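**Student:** Predicted model and sequence follow; I will ask about them next.
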Amino acid sequence: MGRFICKRLAATILVIVAASMLTFGILHLTPGSTPATILKYAFIGLEEIPTDAEITEITTRFKLSDPLYQQYYRWIKQALRGDLGDSYVYRLPVAELIGLRFPATALLAVLSVTLSLLISIPLGILCAVKRNTFFDHFNRLLALFAVAMPSFWLAYLLIIVFSLGFNLFPVAGFRSLSSLVLPCVTLAAGMGAVTLRIMRSSMLEVMGQDYILTARSKGLYERSVIAKHALKNAFLPVVTVVGLQFGHMLGGSVIVETVFSWPGIGKLLIDSIFAKDIPVVQGCILLIAGTYALVNLLVDLSYALMDPRIRYGRES
């Protein structure tokens, strides 16, 4: 187990470094002058044209004239000391900005995953038990629509119906608990549809195994067979998908947070990309990559608890 954890941690570090290098390079390859963009977003306004003196001043202040490798080396050296630098636009430490935005993203992620699981897990089990009935076909069709539906389209549809039409929930922002409803439903819909389909397929596969037939032949009630014998093994693939989706949400669901102007990591990342606020973008990417890797590690470790047959120490 120790060897497995060390390998995963090493892979995590490589993923984070590679993601930060790729992000740093792409940001400098995008059209437009970085000093001019920073000036427009943080100092003079989007409609104004920066002067040469202003561009020179910003370039000197943030050392933007240095070669890219020097800028990246300076950032990674500070990051190893726990300093992610200061935002060009917000003029605050990046770690402080992320700390302010992350709770909103975490709250949205936890509630969305909870809502998704409360709906998709029971429906997936019932669809497997009632295979090829009207109930099964209806829920599979509904899940297919939810999977195929773009999240931004569903978000705008919910806003039009429940915010503009019935005036039940706020359109954007985080003013009260009611502001959570539409973003949570939007995120939970797509995730729940995927979880439902995987839960159904996994249950059908498990229920065809010999030990399930043996349990039934002993005269056990069907409810007992499902609850005590089938569910534990059927949950393995579901844990994988839910873990990765939860990591995605913790990293910031960019589209949903942007549509609903949710004050989370995803919205911060998009705003910083437009403003070419490189330290903030790097910090957000670092958080997202680290969150994905950590959640993936926890999911892998949970396999050993759910299925004792798995022995990570024997991996090549």
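**Tutor:** Received it, and whenever you're ready, just let me know what you need.

**Student:** alpha carbons only for contacts and neighbour counts from here, please
**Tutor:** Fine.

**Student:** what separates the one helix or strand Ala234 maps to from the chain centre, distance-wise?
**Tutor:** Assigned by DSSP states H and E, Ala234 falls within helix 231-250. Helix 231-250 sits 13 Å away from the centroid of its parent chain (CA atoms, centre = their mean, to the nearest Å).

**Student:** Name the next helix or strand downstream of it, please.
**Tutor:** As assigned by DSSP H and E, the chain's next helix or strand after helix 231-250 is helix 254-259.

**Student:** Could you list every helix and strand in contact with the helix or strand following that next one?
**Tutor:** The helix or strand immediately downstream of helix 254-259 is helix 265-274, counting by DSSP H and E. Under the contact criterion of 3 or more CA pairs under 8 Å, 6 or more residues apart in numbering; DSSP states H and E, helix 265-274 touches helix 94-129, helix 254-259, helix 278-306.

**Student:** cutoff 6 Å now
**Tutor:** If you count contacts as 3 or more CA pairs under 6 Å, 6 or more residues apart in numbering; DSSP states H and E, helix 265-274 packs onto helix 254-259.

**Student:** follow-up on the earlier one: how about the helix holding Ala234, which residues are buried there?
**Tutor:** Along helix 231-250, these residues count as buried under the neighbour rule (16 or more other CA atoms under 10 Å): 231, 233-236, 238-250.

**Student:** Arg175 in helix, strand or coil?
**Tutor:** Following DSSP: H, G, I helix; E, B strand; the rest coil, Arg175 is assigned to coil.

**Student:** put this beside the first:
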Amino acid sequence: MSEPVALSRATALDNNPRSRGPRLRGGARNLSPWTEYAIRRGGGVLLSLAILVVVTFFMVPLIPGDPAVAVAGADATSEQIDAIRHSLGLNDPLWLRFLNYVGDLATGNLGNSFAYSTSVTTIIATKLPYTAELALLGITAVLLISIPAGMSVGILTRGNRRKWLDVAFGMVTGFFQAVPQYVLATILVVLFAITWRILPAAGAATLTALILPVVGLSVGPICSISRVVRRETSTVLEQDYLRTARGWRLPALRLYARHTLPNLLTTALTLAGLILSGMLGGAIIIENVFNWPGVGKEIVTAIVNKDYPVIQGIILVLGFLAIVLNLLVDVILGLIDPRTLGGKRSNG
């Protein structure tokens, strides 16, 4: 083949869009939406973890009080307190303690409790299952109640029908959404455990002991999500394709379960991910009211005892779980609707 013919064929191939992969600005090859998402979110996760580590370490020394005094006891001498401070490394400069902290985290070591001389990892592994059980049951109750309730009210009040129901729903959900968790938990204890003696007030000895903590943890989120779902349902029902489907006299189950519900899942799951992360933190209040043996109760005890490693370890683990849960929700949303990845749908 002569050189001019070869050059002309090479030029033609180069100018043919089918012979090249998609390109970004500047000539770089385009990446798939999932690859771009992984790169973008991976960087965000690493930055969040770095901020979490820094904040977790530097916020704990701001707690008033001396951990050495808490460990030594009220009758300890100053020499004993100084010896404990030295053994715990509290006399080291803050920057050196931070470097040691990061070095231990790199090896998976969360340190040892000042109060119990026990591995923080062991303490968290013992307490975290109780908190996870509470949070998972709570978010399950939230999803199973809030989505059907919000959709039902949205359907029944479509087109300004049953205005009284819409007003009543907004007032009731708004009221319970505004009630602080500790107030609601206290009311539940007074009513169901003290006055009526139907359910246990505290502990984790029986399955019935889960009922009040789960209710106290989930009532507020149920009201929040159901209000959003009701509003989204009203918006979706006014779309042209839903009006067409109603004109075809489709069965109610098919109309709402197949054509309406999928358009609500993105918003509902996004809120559910945020709420589940918040439940891990909100469990601190609920666990202390109901004496539930999770990390929430443990962190309050650690704050009282000035137990720095336990406080840092629990906050770090809860923060890490919140990051992972939000990432997992985003992945699920990406599988349901690829547009949430930030990429464009393929036209092919």
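**Tutor:** Happy to help now that I have it. Bear in mind that the values here come from a model prediction, so they are computed numbers and not experimental data.

**Student:** just checking, what packs against the helix holding Ala234 of the first structure?
**Tutor:** helix 94-129, helix 278-306.

**Student:** For the residue mapped onto Gly111 of the second structure from the first structure, grab the count of nearby residues.
**Tutor:** Aligned counterpart of Gly111 of the second structure in the first structure: Gly85 (TM-score structural alignment). Neighbour count for Gly85 of the first structure, taken as other CA atoms under 10 Å: 21.

**Student:** and Gly2 of the first structure, which of the helices and strands packed on helix 231-250 of the first structure is closest to it?
**Tutor:** helix 278-306 (10.9 Å; CA to CA).

**Student:** for the residue most central in space within the first structure, what are its contacts?
**Tutor:** For the first structure, His248 is the residue whose C-alpha lies nearest the centre (CA atoms, centre = their mean; 1.5 Å). Going by CA atoms under 6 Å, 6 or more residues apart in numbering, His248 of the first structure touches no other residue.

**Student:** try 8 Å
**Tutor:** If you count contacts by CA atoms under 8 Å, 6 or more residues apart in numbering, His248 of the first structure has them with Ile288, Thr291, Tyr292.

**Student:** which residue packs closest to the equivalent of the first one over in the second structure, ignoring adjacent ones?
**Tutor:** In the second structure, the residue paired with Ile288 of the first structure is Leu318, using TM-score structural alignment. On the basis of CA to CA, 6 or more residues apart in numbering, the spatially nearest residue to Leu318 of the second structure that is not a chain neighbour turns out to be Leu280, at 6.8 Å.

**Student:** any idea how far the one you found is from Ser152 of the second structure?
**Tutor:** 29 Å (CA to CA, to the nearest Å).

**Student:** Leu325 of the second structure now?
**Tutor:** As judged by CA to CA, Leu325 of the second structure and Ser152 of the second structure stand 28 Å apart.

**Student:** if we can go back for a sec, wait, isn't the match of Ile288 of the first structure in contact with Ala283?
**Tutor:** No: counting by CA atoms under 8 Å, Leu318 of the second structure stays clear of Ala283, with 10.8 Å between them.

**Student:** neighbour count winner among the two?
**Tutor:** Just comparing Leu318 of the second structure and Ala283: by other CA under 10 Å the higher neighbour count belongs to Ala283, 25 against 18.

**Student:** if we can go back for a sec, so what corresponds to the residue nearest to the centre of the first structure in the second structure?
**Tutor:** So, by TM-score structural alignment, His248 of the first structure is matched to Gly278.

**Student:** With Ser65 of the first structure instead?
**Tutor:** That one, Ser65 of the first structure, aligns with Asn91 by TM-score structural alignment.

**Student:** count of residues packed around the residue lying closest to Val242 of the first structure once chain neighbours are set aside?
**Tutor:** Closest residue to Val242 of the first structure apart from its sequence neighbours, by CA to CA, 6+ apart: Thr195 at 7.2 Å. Applying other CA under 10 Å, we find 27 residues neighbouring Thr195 of the first structure.

**Student:** can you tell me which residues contact the aligned residue in the second structure for Thr195 of the first structure?
**Tutor:** In the second structure, the residue paired with Thr195 of the first structure according to TM-score structural alignment is Ile225. Ile225 of the second structure makes contact with Val142, Ser146, Ile147, Gly150, Ala268, Leu271, Ala272 under the criterion CA under 8 Å, 6+ apart.
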